[in-house]
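Chemist: Next input, structure requested:
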Amino acid sequence: MAQYGFGSPVKGEFGAVVERVTQALKQEGFGVLTTIDVAATLKAKLGQDMPPYLILGACNPSFASQALRAEPDIGLLLPCNVVVRQTEGGEVIVGFMDPEAVLGMVNKPEVTTLGHQVRTALQRVDASLRA
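Modeler: Just a heads-up that it's a prediction; the model follows:
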């Protein structure tokens, strides 16, 4: 994965993996605020076909509240995006935005610490999907 994210392949059918991701996020206090169906959008707007690709906008209200108190404009960097995508070969990949990398741009110690905490929570979600 790129410097701004982490993740791994997850066994299972696409829809089932999306459900597992949603439940694993919930276990860590995150809810999915938005779901963007990139494949459907590209098909509708450009007539392009691609394998399933969803962007889930995940938010942990406690972490978000702390971040907003520390830096009111941090909403520009929220929510934490989680990508569930299927490769041409049928493998399902789950990727997580690295909040430590993204929130590190703010350059405030309390936000940097929070980015580490959020990253740790999302890493637990990632690990649970591979278990």
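Chemist: drop to CA atoms for contacts and neighbour counts, all remaining ones
Modeler: Noted.
Chemist: Distance check, A67 against P51.
Modeler: Remark: distance between A67 and P51 (CA to CA, to the nearest Å) = 35 Å.
Chemist: Looking at the two, which is more packed in?
Modeler: Neighbours of A67 and P51, each counted by other CA atoms under 10 Å, are more numerous for A67; the result is 21 against 15.
Chemist: and for the helix ranked longest in the chain, what are the contacting residues?
Modeler: Ranked by number of residues, the top helix in the chain under DSSP state H is helix 109-130. Defining contact as CA atoms under 8 Å, 6 or more residues apart in numbering, one finds that helix 109-130 is touched by 7-11, 20-21, 24-25, 28, 63, 66-67, 70-71, 94, 96, 98-104, 106.
Chemist: Which residue ranges of the protein form strands?
Modeler: Here the chain has its strands, by DSSP state E, at 5-10, 31-37, 53-59, 80-86, 92-97.
Chemist: One more, so I can put them side by side:
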Amino acid sequence: MSYGISTTVKMAFDETVTALRQALSEQGFGILTEIDMAATLKNKLDVDIPPQVILGACNPPLAHRALQEEESIGLLLPCNVVVRSAGETSTVVEALDPQIMVGVTDNDGLRPVADDATGRLRAALAALDAA
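Modeler: Have a look, this model is predicted:
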């Protein structure tokens, strides 16, 4: 089972992060958390990895709808979106597929919320492809 939605864009890492923030905002998502994996691993383990961040994106109306269907759904929120460098001019963007919420909980009442969130995330990634 695939658990992600992804795209690879021909943009530098920092440019992609900026464009992704805008694309997510246009789809109603705000960024609640940001984890700089490269900086964290360098600081904690003294290892180097290519630039990579995990953005915790949240669309409050969708989160509220999901909570109405499944009170423990907070365990699967917010939607994680990973941006990782794949070279100087290429960046991979991956989002956790919201359909996972339905599969993990076995709650079909979440399907409309997952469908909406999936459509919005795909639209944000498509906006990056078009940039």
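Chemist: ok so, going back, which among the contacts of helix 109-130 of the first structure end up buried?
Modeler: 7, 9-10, 20-21, 24-25, 63, 67, 70, 94, 96, 98-104, 106 (16 or more other CA atoms under 10 Å).
Chemist: Not counting its neighbours along the chain, what's nearest the residue nearest the centre of the second structure?
Modeler: The centroid of the second structure falls nearest to V81 when counting by CA atoms, centre = their mean (2.0 Å). Counting by CA to CA, 6 or more residues apart in numbering, A95 is the residue found nearest to V81 of the second structure once chain neighbours are left out, at 4.3 Å.
Chemist: residue contacts, the counterpart of that neighbour in the first structure?
Modeler: By TM-score structural alignment, A95 of the second structure lines up with F96 in the first structure. Under the criterion of CA under 8 Å, 6+ apart, the neighbours of F96 of the first structure are G5, F6, G7, C80, N81, V82, V83, L122.
Chemist: Check E88 of the second structure too.
Modeler: With CA under 8 Å, 6+ apart, E88 of the second structure has these contacts: A12, F13.
Chemist: P112 of the second structure versus that one, what's the distance?
Modeler: 39 Å.
Chemist: could you measure the most far-flung residue of the second structure relative to its centre against T40 of the second structure, distance?
Modeler: Distance from the C-alpha centroid of the second structure, by CA atoms, centre = their mean, peaks at D46 (26.4 Å). Noted for D46 of the second structure: a distance of 9 Å to T40 of the second structure, by CA to CA.
Chemist: could the strands of the first structure go into JSON lines alongside distance to D126 of the first structure?
Modeler: JSON lines is the format used below for the strands of the first structure (distance: least, CA to CA, whole Å):
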{"stretch": "strand 5-10", "distance to D126 of the first structure": "6"}
{"stretch": "strand 31-37", "distance to D126 of the first structure": "15"}
{"stretch": "strand 53-59", "distance to D126 of the first structure": "13"}
{"stretch": "strand 80-86", "distance to D126 of the first structure": "10"}
{"stretch": "strand 92-97", "distance to D126 of the first structure": "8"}
